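[1] have a look at this prediction, sequence included:
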Amino acid sequence: MKDFYTLKEIEQQKRLWLETINLVKEKKEEIKSFLDKNDFKNRKIIFTGAGTSEFVGNSITPALGGNVLSIATTDIVSNPENYLKKDEKVILISCARSGNSPESVATVKLADEIIDDVCHILITCNKDGKLAINKKDDKKALVLLMPEESNDKGFAMTSSFTCMSLTGLLIFNLESLEKIEDVMKKQIEKIKDEDMKLLIDSLITLDISRIVYLGSSCLKGVAEEAALKCLELTAGHMSLHYNSPLGFRHGPKSIINDTTMIITLLSNNDYTRKYELDLLKEMYGENKKKVLVTLDMKNSDEARKNSHYYYTFNNDDNNAEDVFNMFSYIYFAQLFAFYKSKSFGINPDNPCPTGEVNRVVQGVIIYDYKGESQC
C-alpha cells in the first residue's frame, strides 16, 4: 500500500497520547498557577474551535461539568454578542490544529474586545500558527503546544483531534494525571488494529449510501466527529449523519433506507445503555432493511444478538468512563473512514484536489465588529 500520511497519523495516536500526557505533566505547575491566578473556578469556561476543533469541546465538556460550554468559533464570529458578555469572567479555550483559521483568530480578538475580564488557553498543534504567536507573550494567556507530529499533514484532523481532546481533559484533572495515564494505557491495549481491520474490510464492501453514527453525551460529540471524518475522506460520496440514540427517534430515524448503516457507540454507563439497547432491539426487529453496527466496551450478548456486526474493545477492564472510551471509538471511526475513502478510489490525504474544501479554511472575510445588537 502506498504510504499515506492519514494512515500514519491515525496509527501514531497511541504513542502521541502518552506524549501528550507527559507534556502536560511537564507543564503541570505552570498550568495550575495560571488557573489559580485567574480564579478559574469562578469563571465561565468556553471551549471553542471550528469543525473538528469544535468537536473537541463537544466531546469532552459533558464530562467536565460546572460552568463549561462548547461554542463554535463559527457561531461566535457571526453573532458575538450572543455568546460573549462584557461583564462575565471567562476563560476562552481555543482548540486549533493550524492556529491559522480566520474564525479562530477572530474569536480571540473579539473576546478581547468585548469581555472586560477574559483570559485565554490556546491548545494548538502548530507552534508557528497565529494563535500561538499572537498570544505567546500575553500574561493573560497560556499556550499549550501539542506533540509536533499531531499537526497532521493529511487533510483530515486525526491525531490533532485526540491530542487536543486529551489535553482539554488533563488541564482540569491535574491531580489525577497518573490515574488518567493508566486509563489511557488500558485504552491503548484495547485498540487492536488487525482485529478492527477485519471488520472494516467486511463493512466497506457493503452497498451503503448513508451512515449514521449514534452516541450519548460525550459520545454524541464523538459521533459528530466520526460522521465528519467519513464525509470528508469520502469527499461527499456518502451521506453522513449523527445523533444521540434517544434523539434519533424524533425525526432523524427517517433517514433509514435499504442502504443505511447505523453505527452505535455504546455507553459504559449502565443506565444510559438501557436506552441505547432498547433502540438497538427496536431497529433490529423492524422490517426495513438496514445494517446495524455496534461498538462496545463491554461484552454484551444482548447487544450482539441485536446487531448485524458487533465489535467489543473489552479486555477484562470495562469500567472506564465514556470520555476516555471515546479515544478507542474515534480510532475505529478514523480507520473506517480511511479505508472507505480508498474503496472509492479517493486519495485520503487529499480527498478534494479541486479545492472546494481545504486543509485550512480559505475564503473567509472577517469584518470589523462595531458592537451591533444581535438577536
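    Thanks, I have the structure now. Numbers count the residues shown, from 1 in each chain.

[2] from here on, contacts and neighbour counts on C-alpha atoms
    Noted.

[3] show the contacting residues for E88.
    43-44, 115-117 (Cα atoms under 8 Å, 6 or more residues apart in numbering).

[4] now do it against V118, distance only.
    8 Å (Cα to Cα, to the nearest Å).

[5] would you convert the contacts of E88 into TSV that also reports neighbour count, distance to P62 and secondary structure?
    Supplementary listing: the contacts of E88 in TSV, determined by neighbours: other Cα atoms under 10 Å; distance: Cα to Cα, whole Å; DSSP: H, G, I helix; E, B strand; the rest coil:
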residue	neighbour count	distance to P62	secondary structure
R43	19	17	coil
K44	17	14	strand
I115	17	25	coil
D116	14	27	coil
D117	17	25	strand
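
[6] now do the SS call for C352.
    coil (DSSP: H, G, I helix; E, B strand; the rest coil).

[7] so it is in contact with R359, correct?
    No. Shown here, C352 and R359 do not form a contact pair, counting by Cα atoms under 8 Å, at 9.6 Å.

[8] wait, isn't A96 in contact with I123?
    Yes. Using Cα under 8 Å, A96 makes contact with I123 at a distance of 6.5 Å.

[9] check it against this one:
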Amino acid sequence: MSATEREINRVSDLLNQTSQMKIPYEKGKRYLFIGCGSSYNLGYTVSSVLNRHRIPSFVRSAGSVLATNNLPDLNPETDVAVLISRTGESTETVLVLDRLRKSGVYTIGVTCQKDSSIVKNSDRAFLFDFAYEESVVMTGSFAAILDALLGPFQPVNLSERAIAVLEASKRVIARLDLKRLNHFVFLGYDALLGLSKEGALKLQEMALESVDYNEPLEYRHGPKSTLTASSLVLVQSQGTDYENALVHELKGYGAEVIVVGKEGDIVVGSSNSDELPLRILPVLWLGYQKAISKGLNPDQPKNLSKTVVI
C-alpha cells in the first residue's frame, strides 16, 4: 500500500484526535490566514466560515504578499495572523511570518512538523505532528487541520462519519471508468469553493490532469463550453434548487457528475454540522484512483517536493 493511500485511509483516526484540538477565536479580533498551495486553500475555506459567523477574516497566499505586498492594513492590537505550512518550512510562508512579527502582529503557526521554522518563530504554534505525512501530496492532514481550524464552528467528532463517507466515496468512484475521463471540474460556493480549489489541485498533483474549479452557477458563463463525455464534475452542493438544476443541465451535456452534500451521491452534512472536513474525502480518493488508473505513483508526483524552497 502506498503512503498516499495509507494517509487517506487514516483520516478517521486523525479526526478523532483533532476533535479535542480546536483553535479558539476571540471576539474583537480580525484573522489573517496565510499559506501556499493546499495550506492557502485551508485558509480560504476557514476564512469564509469565520466571515459567515461575523468574525472578520482575510486570506492571502504567501507568494502574493511577498511579490506585491498584498496585505490589508493591519493593527497589532486587534489583528492575528495564522500561518499554515504542513512542513513548517515553505519559504514564502516563513518569510511572511518574519515580516509580520517585525510589524508587531501576533502570529499563530500551524504545522505538522515539530522543530520547524513556523514552530520556532510564531508567537504561538499548533502542532499536528500526529498528522505528519510521508507523501508529497497533502491528503489526510488537510482534513485534520481543517477540523481544528474550524474551532467552535465544527464541534462534532467526525471520526465515525469519516469511515462512512470514505466508504461511500470508494463505492461511487469504483463505478466510474476513470481511464476514459480526462477533464475534472470542481464546483462550490464560499467555503466550498475553497474545497473545490483544493480538489482541482489534488487532481493536478496526483494524476497530472486537466482541471477547473468555479462557483456552480458561474460555470454556465463560458467554462461549460469545455465539457465533453470525458468530463467529470464534482459538485460540493448546498442542495439549492439552482444547484440541482445545474446538475441536471451538466448531465445533459454528457458529463459525469458526482454530487457531494446532504442529498448527494455521497452524503455529507447533517443538522449538527456542515462536516466540511469530510467533503475532501471523495476528492482525495478520486485523485488517488485516477493516478493509479494511469500507472502513476502518487507518492512521487512529477516536479514536486514536500516543501517549496526558493
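    Looks like it came in fine. What you see is a predicted model, and the numbers here were worked out from it, not measured in a lab.

[10] who's more crowded, A96 and I123 of structure 1?
    A96 (30 against 26; other Cα atoms under 10 Å).

[11] map S117 of structure 2 across to structure 1 for me.
    Applying TM-score structural alignment, one finds that S117 of structure 2 aligns to K130 in structure 1.

[12] then S135 of structure 2?
    Aligned by TM-score structural alignment, S135 of structure 2 pairs with G154 of structure 1.

[13] now name the helix or strand holding that match.
    When elements are assigned from DSSP states H and E, G154 of structure 1 belongs to no helix and no strand.

[14] ranges for the strands of structure 1?
    Along structure 1, the segments classed as strands by DSSP state E run 44-48, 68-70, 89-96, 117-124, 141-145, 210-214, 239-243, 260-265, 291-296, 309-312.

[15] contact partners of the third one?
    Outside of strand 89-96 of structure 1, the residues that reach it under the criterion Cα under 8 Å, 6+ apart are 40, 42-50, 53-54, 56, 104, 108, 111, 115-125, 164.

[16] still on that earlier bit, the match of S135 of structure 2 touches K8, doesn't it?
    No. With contact defined as Cα under 8 Å, G154 of structure 1 does not reach K8; the gap is 9.3 Å.

[17] neighbour count for those two, which is higher?
    Under the criterion of other Cα under 10 Å, the comparison of G154 of structure 1 against K8 puts G154 first, with 18 against 15.

[18] now that one. Nearest residue, chain neighbours left out?
    Nearest residue to G154 of structure 1, sequence neighbours excluded (Cα to Cα, 6 or more residues apart in numbering): D349, at 4.6 Å.

[19] what's the burial count for that neighbour?
    What D349 of structure 1 shows, counting by other Cα under 10 Å, is a neighbour count of 21.

[20] can you find the partner of it in structure 2?
    Under TM-score structural alignment, D349 of structure 1 pairs with D299 in structure 2.

[21] and for I21 of structure 1?
    So, by TM-score structural alignment, I21 of structure 1 is matched to S19.

[22] contacting residues for its match?
    147-148, 155-158 are the contacts of S19 of structure 2 under Cα under 8 Å, 6+ apart.

[23] could you measure it against P72 of structure 2, distance?
    Distance from S19 of structure 2 to P72 of structure 2, by Cα to Cα: 32 Å.

[24] what's the answer for T107 of structure 2, then?
    Distance from T107 of structure 2 to P72 of structure 2, by Cα to Cα: 15 Å.

[25] what of E205 of structure 2?
    31 Å.

[26] the two: who's more crowded?
    Using other Cα under 10 Å as the criterion, E205 of structure 2 and P72 rank with E205 on top: 22 against 10.

[27] what is the neighbour count of L83 of structure 2?
    Count around L83 of structure 2 with other Cα under 10 Å applied: 29.

[28] revised request: answer the last question for K306 of structure 2.
    Neighbour number of K306 of structure 2 under other Cα under 10 Å is 16.

[29] what residue of structure 1 matches up with it?
    Using TM-score structural alignment, K306 of structure 2 sits opposite R359 in structure 1.

[30] need the contact list for that match.
    Applying Cα under 8 Å, 6+ apart, the residues near R359 of structure 1 are 154-156.

[31] with C125 of structure 1 instead?
    C125 of structure 1 makes contact with 96-99, 145-148, 150-151, 160 under the criterion Cα under 8 Å, 6+ apart.

[32] relative to Q362 of structure 1, how far out is the nearest residue to R97 of structure 1 once chain neighbours are set aside?
    Distances taken as Cα to Cα, 6+ apart put C125 closest to R97 of structure 1, at 4.8 Å, once the chain neighbours are dropped. Computed as Cα to Cα, the C125 of structure 1 to Q362 of structure 1 distance reads 19 Å.

[33] from V77 of structure 1, how far out is the residue mapped onto R101 of structure 2 from structure 1?
    Counting by TM-score structural alignment, R101 of structure 2 lines up with D112 in structure 1. For D112 of structure 1, the distance to V77 of structure 1 equals 13 Å [Cα to Cα].

[34] D278 of structure 1 now?
    40 Å.

[35] neighbour count winner among the two?
    Legend: neighbour count by other Cα under 10 Å for D278 of structure 1 and V77, higher for V77 (23 against 15).

[36] and that one, what's its match in structure 2?
    Counting by TM-score structural alignment, the partner of V77 of structure 1 is L66.

[37] also V56 of structure 1?
    Alignment note (TM-score structural alignment): V56 of structure 1 maps to L42 of structure 2.

[38] from memory V118 of structure 1 sits against V108, does it?
    No. If you go by Cα under 8 Å, V118 of structure 1 and V108 don't touch, sitting 9.7 Å apart.
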